[in-house]
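Peer 1: what's the 3D shape of this:
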Amino acid sequence: MPDVVITEFMDEDAIREGLKGFDVLYDPKLVDREQDLMRALAEARAIIVRNRTQVRAPLLAAAPMLQVVGRLGVGLDNIDVAACKDRRIAVYPASGANDVSVAEYVIATAMLLLRGAYHATDRVTVGAWPRNDLMGREILGKRLGLVGFGAIAKETAKRAAALGMTVCAYDPFVPADSPAWSQPWGRAEPLGFDDLVASCDVISLHVPLTQETHSLIGREALARMRKDAILINAARGGVVDEAALAAALKEGRLGGAALDVFEEEPLSAARGEVFVGCPNLVLTPHIAGVTRESNVRVSWVTVENVRKHLMGA
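Peer 2: Below is the predicted model:
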């Protein structure tokens, strides 16, 4: 039976080199075969997961020898951290390894949605020339509002400032007099949530999914946003009320949006139906933090955490 079970995709060189000497089961589709997964965990001391594998009571019950969970990413909402703590199972997120990837996704998507010129291929290839329809906006001088001011938000702000944006942020866990607001690229203005959503051209979410943040961006918050504002969620599904967002876009009450995360993942056709016909909308499959480069970084951070824990156990 395997010593280490890996249920989702990661860099295979990191597995071969970083977990040399361990009996490893690597099956990136194991997450979709629950019974096979449960059987594989019978003697496993470690499991490595991304965001789809649910490390909760059924999985933990099937893994009596489990000592460590390696998370290929930073969010822990798919892991019952309290239950792991009760069983003295260590949980290691890959903190910092995909910050740059998410920050680049946010800035690139903000520019795409502001400019609005990149969906014209089909029209241009058949002889249309819709220049007047595609007169979008520059990012220079726009106001970026960050909901949450952790490491990824700071990386996003750094790039935004370099492009000439002004930056403000809402984070109830960062006091207004904290030195964190002053960064090498400049200063982020601390704002209350209501003031931020009402005043920003681009709003980017950087919060975990908790009881407090569930549907944080709902009908009321959307109603306070500027009519031409851009909303980007590359944080966690459930922070945005998807039906309310779709309605705001269809009714012309919002300038555009991008969702990389969804309350249900993978997004089913039935749940996705709400987005059909939404203008200036970008939907991506939880890929903001996954690039070729970040996959290598995340994988190595994770295997090092798992290896060190098992070697020291």
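
Peer 1: from now on I want contacts and neighbour counts done on CA atoms only, so please keep to that.
Peer 2: Fine.

Peer 1: helix/strand/coil for residue 114?
Peer 2: Secondary structure, DSSP: H, G, I helix; E, B strand; the rest coil: residue 114 is helix.

Peer 1: grab the nearest non-local neighbour of it.
Peer 2: Leaving aside its chain neighbours, residue 114 sits nearest to residue 137 (5.2 Å; criterion: CA to CA, 6 or more residues apart in numbering).

Peer 1: how close does that neighbour sit to residue 285?
Peer 2: 26 Å (CA to CA, to the nearest Å).

Peer 1: wait, the residue nearest to residue 114 sits on residue 115?
Peer 2: Yes: the pair residue 137 / residue 115 is scored as a contact, 4.9 Å apart, by CA atoms under 8 Å.

Peer 1: residue ranges for the helices of the stretch 151-300 of the chain, please.
Peer 2: 151-162, 193-199, 219-224, 242-250, 269-272, 292-312 (DSSP state H, counting those that start in this stretch).

Peer 1: and among these, the most buried is which?
Peer 2: Most buried of these, by mean neighbour count (mean count of other CA atoms under 10 Å): helix 151-162, with a mean of 21.

Peer 1: can you list contacts of that helix?
Peer 2: Identification of contacts with helix 151-162 by CA atoms under 8 Å, 6 or more residues apart in numbering yields 96, 99-100, 102-104, 106-107, 144, 146, 166-167, 185-186, 188, 206.

Peer 1: now the second one, please; I'll put the structures next to each other:
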Amino acid sequence: MIKILANDGIHADGKLLLEDAGYELHTEKIPQDELPSKLNEYDVIIVRSATKVRKDLIDQAPNLKIIARAGVGLDNIDVEYAQEKGIKVINTPAASSLSVAELVFAHIFSIARFLNNSHREMPVKGNTDFKKLKKAYSGGFELKGKTLGIVGLGRIGREAARIGLAMGMKVLAADPMVDEVDIEVKLFDTYGVTASAKIDTVSMKDLLKGSDIITLHVPGGQGALIGKEELDQMKDGIVLVNAARGGVIDETVLLEGLESGKILAAGLDVFEGEPTPKQELLEHPRISVSPHIGASTNEAQANIGRELADKIIEFFQ
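Peer 2: Here you go, the predicted model:
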């Protein structure tokens, strides 16, 4: 019987599909330091971002046939080494795209209307300094007419573009692998109306110079894409959002840019030091923060569970 370890959990929809297919599924988490002695009992391991599947662990599990990532990024898996060993590596690039893109805009709205600050201060000062808070947070901005720069025009980047276009924003996109894309914006199905727009990608330099808000949708593990050199090319008062991977933005440069005023604000769902981000980032009044929840909606997790189950079942059939 095929044995599967869902070490970081799996949605009930995926669990049901795998069990109905006759597979033995274990969802009790095995600590990272115990995996070398236990992983070889399984044919498949399903992970999110918490469990690391590195070369040394792969060497301890010659029976392993699939490493499945419940999400997009594969930086917690030594993919090439696994493939060299004949192990199939799968992920779910399409399942959570909309959820991540919506979180990006949640951070943008929070920044645009000072909601991150209001949520912190209203419970403490709302009864005593209401008028002062009202004055402090009355200088927000609308998104319509602003230029949204999207770095990485994959599935999530395209969802972000779709939302930006629907908001009346101009969209710039940079991606060395993409020349152009057609983005279709659908109104709710009841209305049966769609609109489409062609987005031609631009150079990274042009995107940095021309954007009011920049959101990053690129893989991690390749160093900082946004450092001091890139920041110097941006408009004063730029807004940065990172819901991709920690380290894509140099966090020291980010803090310096906020201090100087070059960066108006930032939205961060991911951090270099997860699960212990820098306290300066968490406490900064001009950073909207969330604990790496981009794909953590009920809909996305159900989609991920079903997609993983389908791919695993197809492999063994």
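
Peer 1: what's the TM-score once they're superposed?
Peer 2: The TM-score (TM-score structural alignment, normalised by the length of the first structure) is 0.89; 300 aligned residues with a CA RMSD of 2.0 Å.

Peer 1: for residue 6 of the first structure, which of the helices of the stretch 151-300 of the first structure is the nearest?
Peer 2: helix 292-312 (10.4 Å; CA to CA).

Peer 1: from residue 3 of the first structure, how far out is residue 298 of the first structure?
Peer 2: For residue 298 of the first structure, the distance to residue 3 of the first structure - CA to CA - is 21 Å.

Peer 1: likewise for residue 123 of the first structure?
Peer 2: 55 Å.

Peer 1: compare the two and say which is more crowded by neighbours.
Peer 2: residue 3 (19 against 11; other CA atoms under 10 Å).

Peer 1: what does residue 243 of the first structure align to in the second structure?
Peer 2: Matched to the second structure by TM-score structural alignment, residue 243 of the first structure sits across from residue 252.

Peer 1: oops, could you answer that again for residue 155 of the first structure instead?
Peer 2: For residue 155 of the first structure, the aligned position in the second structure is occupied by residue 159, per TM-score structural alignment.

Peer 1: roughly how far does that match sit from residue 249 of the second structure?
Peer 2: Applying CA to CA, the value for residue 159 of the second structure to residue 249 of the second structure is 21 Å.

Peer 1: same deal with residue 107 of the second structure?
Peer 2: According to CA to CA, residue 107 of the second structure stands 16 Å off from residue 249 of the second structure.

Peer 1: residue 280 of the second structure too?
Peer 2: Counting by CA to CA - residue 280 of the second structure and residue 249 of the second structure are separated by 15 Å.

Peer 1: what about the two, which has more around it?
Peer 2: The neighbour comparison of residue 280 of the second structure against residue 249 (other CA under 10 Å) goes to residue 249, with 25 against 11.

Peer 1: leaving out sequence neighbours, find the closest residue to that one.
Peer 2: residue 226 (4.7 Å).

Peer 1: go on, residue 97 of the first structure?
Peer 2: Once flanking residues are discounted, residue 97 of the first structure sits nearest to residue 298: 5.1 Å by CA to CA, 6+ apart.

Peer 1: ditto for residue 186 of the first structure
Peer 2: Leaving aside its chain neighbours, residue 186 of the first structure sits nearest to residue 161 (7.7 Å; criterion: CA to CA, 6+ apart).

Peer 1: with residue 307 of the second structure instead?
Peer 2: Counting by CA to CA, 6+ apart, the nearest residue to residue 307 of the second structure once its immediate chain neighbours are dropped is residue 92, at 6.6 Å.

Peer 1: map that neighbour across to the first structure for me.
Peer 2: The alignment partner of residue 92 of the second structure in the first structure, by TM-score structural alignment, is residue 94.

Peer 1: can you pull the contacts of its match?
Peer 2: Taking CA under 8 Å, 6+ apart, one finds 70, 71, 72, 73, 74, 298, 301, 302 in contact with residue 94 of the first structure.

Peer 1: try it again at 10 Å.
Peer 2: Shown in contact with residue 94 of the first structure (CA atoms under 10 Å, 6 or more residues apart in numbering): 70-75, 297-305.

Peer 1: of those, which stay in contact in the second structure?
Peer 2: Retained in the second structure (both residues aligned by TM-score structural alignment, their matches' CA atoms under 10 Å) from the contacts of residue 94 of the first structure: 70-75, 297-302, 305.
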